[in-house]
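In: Okay, here's the prediction I keep looking at, along with the sequence it came from:
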Amino acid sequence: SSEQSECSLGTYSDTVGLTDCKLASPGHYTDVTGATTDFACSFGFYQPLSGQSLCLEADSGHFVSILGATEQIECALGFFQSQSGSDRCTPSEPGNYVNQTGASAQTPCDSGYYENQFVSTECRAADQGHYVAETGSLLQSKCEIGSFSAQIASVECTSATPGHFVSIEGSTNQTVCSNGTFQPEYGQSSCLTAEAGHFVPESDTSEQIPCHTGTYQNLVAMTSCIEADPGYHVPETGMKEQIICAAGSYQFNSGQETCRAADPGHFVQISGLTEQNKCIEGWYQPSEGKTECLQAEPGHFASGIGSVNQTECGLGTFQEWPGASKCEESHIDHYVDTIGSISQSQCPTGSSQPLVGQSKCVWPLGVDSPAILFVFALLGAILVFGLGGWMVMRRRREGTVTETVEHTHSVEAPVQPVYETGAEPEMNTGQSLEELEADLSPPPHAKMNEQGQLLWVDDAGTAYAQNPDGSMVTFNVSTGRWEPLE
């Protein structure tokens, strides 16, 4: 043929006189007509076919690292390629991993995991005592003070719970608060010591306990409280010291919240005592909680110990001194006619009192005194009845004589026997006072006065009185005084 033709795209002719053009070899291309040679695919490109006018770009996740490549190569594990037409793959960076071939991207480590190396196919789980809070982390972090992690691959650490603490970084567990300490908050690095006035009896405690009433604690970090001593008390909870019982109060038991007020009839003179004292004789105390007893006032007495009240001296008694345990009876020839008297009174002139402990004096005959008036009335009654009886008897005798005289005129009087009067018995002058008093025992008509004396007048007109103790007195008209019977 007289004409030649240009080789088309994808073909070439490198020899003169060829009848046909050669196809571009795999891994090569011809992108012009009339080419005298084919061209090798450049880096990042490949061509698996012959007779091609262009090369193919390596896909993402692949690479072509040689010229004239007929195929692309997948990125290996730990590598990736996000671009096409690349001649190499990119190694995974710290905090990432590639766990499959032909990866077009690296994968960030999940939270709880980390990777500090390049070309990683997996991430590392955070160790115990550590955590990884974010994705794509190249390092794990230690748990801060006050927190811990007992697990691997932790996203966060656990705060120490109340009653516990964590004092160092990277802890895998929390520590319980020991006896005498406590912790009410989360995430703490230490425990709190129990304050004075409080206690913590057990470990793993979130609160301190105030000392109960009756107990106290003056030290810190204690596991128990101290009972109040006898003579002391603790009235409130959470107290640091015991309080001494004030004067006027006492406490014989330990561990008490109050002191006992001294009872009426008792006293507590100083503070801190364990018992109360009874008021001594002559002293009294009507109130409770007192530091001393009251002295019985003149005209009063307080008998026995532990008296609550003083007592007024009764009629016939008196007391001039304070602090007496009894009253004194009025003396002979004296009287006390009011209660609560501080002195006795002497019988007025013309009166007397043969007894002690009397409230009035007695008067001789003729004096206006209730007792003597009674005697006068008694004597008057005796005289009236005696005189009346004598007159009646006399009239009867006169009548009898008249009748006898009249009768003698008609009837001869019988011979009367003659009786000689015997000698009168002699009085026994040696009769004892006891026998005499026995003979003078009060007759049935004797009257008792307000002093308890029995009064009577005998047939001879002599006034007698028997005292409550059985002794006898008689009224001497000449002296106007009552005198003991002799």
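Out: Looks like it came in fine. Residues are numbered from 1 along each chain as shown.
In: can we go C-alpha only for contacts and neighbour counts from here?
Out: Noted.
In: F376 belongs to a helix, doesn't it?
Out: Yes - assessed by DSSP: H, G, I helix; E, B strand; the rest coil, F376 belongs to a helix.
In: What segments of this structure are helices?
Out: For the chain, the helices defined by DSSP state H cover 370-408, 433-439.
In: Mind checking those helices for the one nearest to L315?
Out: helix 370-408 (17.4 Å; C-alpha to C-alpha).
In: which strands and helices sit next to that closest one?
Out: Other helices and strands packing on helix 370-408, by 3 or more C-alpha pairs under 8 Å, 6 or more residues apart in numbering; DSSP states H and E, are strand 454-457.
In: so what secondary structure elements neighbour the strand it packs on?
Out: Using 3+ C-alpha pairs under 8 Å, 6+ apart, the elements in contact with strand 454-457 are helix 370-408, strand 447-448, strand 463-466.
In: sorry, back to before: tell me which of the helices of the chain is the most buried.
Out: Highest mean neighbour count among the helices of the chain (mean count of other C-alpha atoms under 10 Å): helix 370-408, with a mean of 13.
In: Work out the gap between that helix and the centre of the chain.
Out: Its chain's C-alpha centre and that of helix 370-408 lie 92 Å apart, by C-alpha atoms, centre = their mean, to the nearest Å.
In: Could you do stretch 88-97 as well?
Out: So, by C-alpha atoms, centre = their mean, the centroid of stretch 88-97 is 73 Å from its chain's centroid.
In: So for it, what gets flagged as buried?
Out: Within stretch 88-97, the residues that count as buried by 16 or more other C-alpha atoms under 10 Å are R88, C89, T90, P91, S92, E93, P94, G95, N96, Y97.
In: Just send the helices of the chain back as a markdown table, with distance to P348 too.
Out: Below are the helices of the chain laid out as a markdown table (distance: least, C-alpha to C-alpha, whole Å):
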| stretch | distance to P348 |
| --- | --- |
| helix 370-408 | 15 |
| helix 433-439 | 29 |
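In: closest one to Q208 among the ones you listed?
Out: Between Q208 and the helices of the chain, the tightest spacing by C-alpha to C-alpha is seen for helix 370-408, at 86.1 Å.
In: closest to H334 out of the helices of the chain?
Out: H334 lies closest, by C-alpha to C-alpha, to one member of the helices of the chain: helix 370-408, at 16.3 Å.
In: Could you report the separation of the most centrally placed residue in the chain from G389?
Out: The centre of the chain sits closest to T213, judged by C-alpha atoms, centre = their mean, with a distance of 3.4 Å. T213 sits 94 Å away from G389, taking C-alpha to C-alpha, to the nearest Å as the criterion.
In: for S345, same thing?
Out: For S345, the distance to G389 - C-alpha to C-alpha - is 45 Å.
In: this is the other structure I want to compare:
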Amino acid sequence: MNKTRSLNTLPSLLTILVFCNTVAHGHTGHRRLLIDDNVPCPSGHYCPNGTSSPLPCPVGTYNNLMQQTSCRVCPAGYFCSVEALTIGSRCPIGYFCPTGASTPSPCKAGTYNALTGQSACITCPVGHLCPTGSTAPIPCKAGTYGTQTGQSICIACPVGYFCPTGSEAPKMCPAGTYSGNRTEQSTCYFCPAGWYCPHTTEIYHCPHDMYCPVGSVAPTMCPAGTFVSPTGQSCGPCPVGYYCPTGTSQPIPCPQGTYQNKSSGTSIAECISCPCGKYCSSTGLFQPTGYCSSGYYCTGGASSQRPTDGVTGDKCSIDHACPSGSCKQI
């Protein structure tokens, strides 16, 4: 009976002898560790000296080899979320996993991660925002801007400025444009015809004696020979029968006794005196009104068909004849 028990316990004694021989030669725990019945320590577990059964690798560690006395720390870029892992999981985009991570951590506000397997997140660039867990920088929307790196929000564009998508700083509206008295503008508007824009926030109506084409910074005087159109948007040529000095808002008619048969007159000197034998009865004429009446003569510049002033003409004397259109007495 005792002899039988001795034979049954022989494998266990051999295991102990092998283990002791291993210890004696300095090979503990990494290559030849066995548990009871010569079963090697499985992967995902570890078997310290004296262990009777394998222990699962704790959260944050793993073991991809058999016969190990300890587990390996989950490497950077991976996470080990449960026990007894043989391999960690790759960190997803928008997250980071430092060494020994048990769960992925979302990228903090102002950072992002576009790749898997990362141990740190990247700082958000200028002109962008990165909320928590960002997988890519988001350009600041139109009407906002971002001047610094690492921003999680963008700033509203101030009054008088404009901010296209992804702006790194507000841009001042150029001369001749305006943004209105509003924030968060993504573009500036050309000053409309008939108005001028000396500043970037307000527009002003063009004065009646000046003109303002689209994009005007200041009102402009119409040049000589032109006048301001009714809308104030442009200058038009001075009409026949009139003259227009610089800055004219309304054409000035040539006076009685004169006429003007060409457009774009610039001064009264261009009004033509009514020729002899004819008269010019009203202002703004482009030709004489007609011939002087019979019995009268017109020497030039007459405004009446029957002049009597003795300067532009007069009544014919009794001993002279003056047919219609006479320049002098006959």
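Out: Yep, that arrived. Remember, predicted model here, so these are calculated numbers, not experimental data.
In: TM-score for this pair?
Out: Comparison of the two superposed chains (TM-score structural alignment, normalised by the length of the second structure) gives a TM-score of 0.76, and 296 aligned residues with a C-alpha RMSD of 3.4 Å.
In: so can I have CSV of the helices and strands packed on strand 454-457 of the first structure showing distance to A246 of the first structure?
Out: CSV is the format used below for these (distance: least, C-alpha to C-alpha, whole Å):
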stretch, distance to A246 of the first structure
helix 370-408, 59
strand 447-448, 58
strand 463-466, 59
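In: Excluding covalently adjacent residues, which one is nearest to V214 of the second structure?
Out: Closest residue to V214 of the second structure apart from its sequence neighbours, by C-alpha to C-alpha, 6 or more residues apart in numbering: A193 at 4.2 Å.
In: Based on its surroundings, how many neighbours for whatever residue of the first structure lines up with that neighbour?
Out: With TM-score structural alignment as the criterion, A193 of the second structure lines up with P264 in the first structure. Using other C-alpha atoms under 10 Å, P264 of the first structure has 20 other residues around it.
In: and if you look at the one 3 residues further on?
Out: Other residues within reach of F267 of the first structure, judged by other C-alpha under 10 Å, total 29.
In: separation between it and V234 of the first structure?
Out: 22 Å.
In: Kindly report the same for N309 of the first structure.
Out: As judged by C-alpha to C-alpha, N309 of the first structure and V234 of the first structure stand 33 Å apart.
In: Mind checking which of these two has more residues around it?
Out: V234 (27 against 19).
In: list the contacts for that one?
Out: Each residue near V234 of the first structure by C-alpha atoms under 8 Å, 6 or more residues apart in numbering is listed here: T213, G214, T215, Y216, A228, E241, Q242, I243, G255, Q256, E257, T258.
In: which one in the second structure is aligned with it?
Out: So V234 of the first structure corresponds to C163, using TM-score structural alignment.
In: Ok, S341 of the first structure next?
Out: Here S341 of the first structure is matched to G265 in the second structure, going by TM-score structural alignment.
In: Burial check on that match, number of neighbours?
Out: 26.
In: Then the one 5 residues further on?
Out: E270 of the second structure is surrounded by 18 other residues when neighbours are defined as other C-alpha under 10 Å.
In: any idea how far the nearest residue to it once chain neighbours are set aside is from T51 of the second structure?
Out: Counting by C-alpha to C-alpha, 6+ apart, E270 of the second structure lies nearest to Q260, which is 7.1 Å off, once chain neighbours are set aside. Distance, Q260 of the second structure to T51 of the second structure, by C-alpha to C-alpha: 123 Å.
In: Those two - which one has more neighbours?
Out: Neighbours around Q260 of the second structure and T51, counted as other C-alpha under 10 Å, are more numerous at Q260. The numbers are 27 against 14.
In: before we move on, the earlier item: if I pick the residue nearest to the centre of the first structure, what's in contact with it?
Out: Here T213 of the first structure is in contact with V234, P235, E236, T237, G238, G255, Q256, E257 (criterion: C-alpha under 8 Å, 6+ apart).
In: go again using 10 Å as the cut-off
Out: For T213 of the first structure, the contact set (C-alpha atoms under 10 Å, 6 or more residues apart in numbering) comprises 227-228, 233-239, 255-258.
In: With distance to T400 of the first structure added, can I get the residues you listed in a markdown table?
Out: Compiled in a markdown table, the contacts of T213 of the first structure are given as follows (distance: C-alpha to C-alpha, whole Å):
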| residue | distance to T400 of the first structure |
| --- | --- |
| E227 | 110 |
| A228 | 108 |
| H233 | 105 |
| V234 | 108 |
| P235 | 107 |
| E236 | 110 |
| T237 | 113 |
| G238 | 116 |
| M239 | 115 |
| G255 | 106 |
| Q256 | 104 |
| E257 | 104 |
| T258 | 101 |
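In: What remains of these once you look at the second structure?
Out: When you map the contacts of T213 of the first structure onto the second structure and apply both residues aligned by TM-score structural alignment, their matches' C-alpha atoms under 10 Å, the shared contacts are E227, A228, H233, V234, P235, T237, G238, M239, G255, Q256, E257, T258.
In: Let me know the closest of those to I280 of the first structure.
Out: Among those, and counting by C-alpha to C-alpha, the member closest to I280 of the first structure is T258, at 26.7 Å.
In: Could you report the distance from the nearest residue to the closest one once chain neighbours are set aside to E288 of the first structure?
Out: Excluding the flanking residues, the one nearest T258 of the first structure by C-alpha to C-alpha, 6+ apart is H233, at 5.4 Å. If you measure H233 of the first structure against E288 of the first structure using C-alpha to C-alpha, the figure is 18 Å.
In: which one of these two has more residues nearby?
Out: Taking other C-alpha under 10 Å, H233 of the first structure and E288 do not tie; H233 has more neighbours (29 against 17).
In: Test my guess that that one contacts C259.
Out: Yes - look at H233 of the first structure against C259 with C-alpha atoms under 10 Å: they come within range, at 6.2 Å.
In: Quick check: neighbours shared by these two?
Out: Applying C-alpha under 10 Å, 6+ apart, one finds that H233 of the first structure and C259 are jointly contacted by I243, I244, C245, Y250, Q251, N253, G272.
In: got the residues you listed as CSV, with distance to S330 of the first structure and neighbour count columns?
Out: As requested, the shared contacts of H233 and C259 of the first structure are exported to CSV (distance: C-alpha to C-alpha, whole Å; neighbours: other C-alpha atoms under 10 Å):
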residue, distance to S330 of the first structure, neighbour count
I243, 53, 20
I244, 50, 20
C245, 46, 24
Y250, 43, 29
Q251, 45, 26
N253, 49, 16
G272, 46, 23
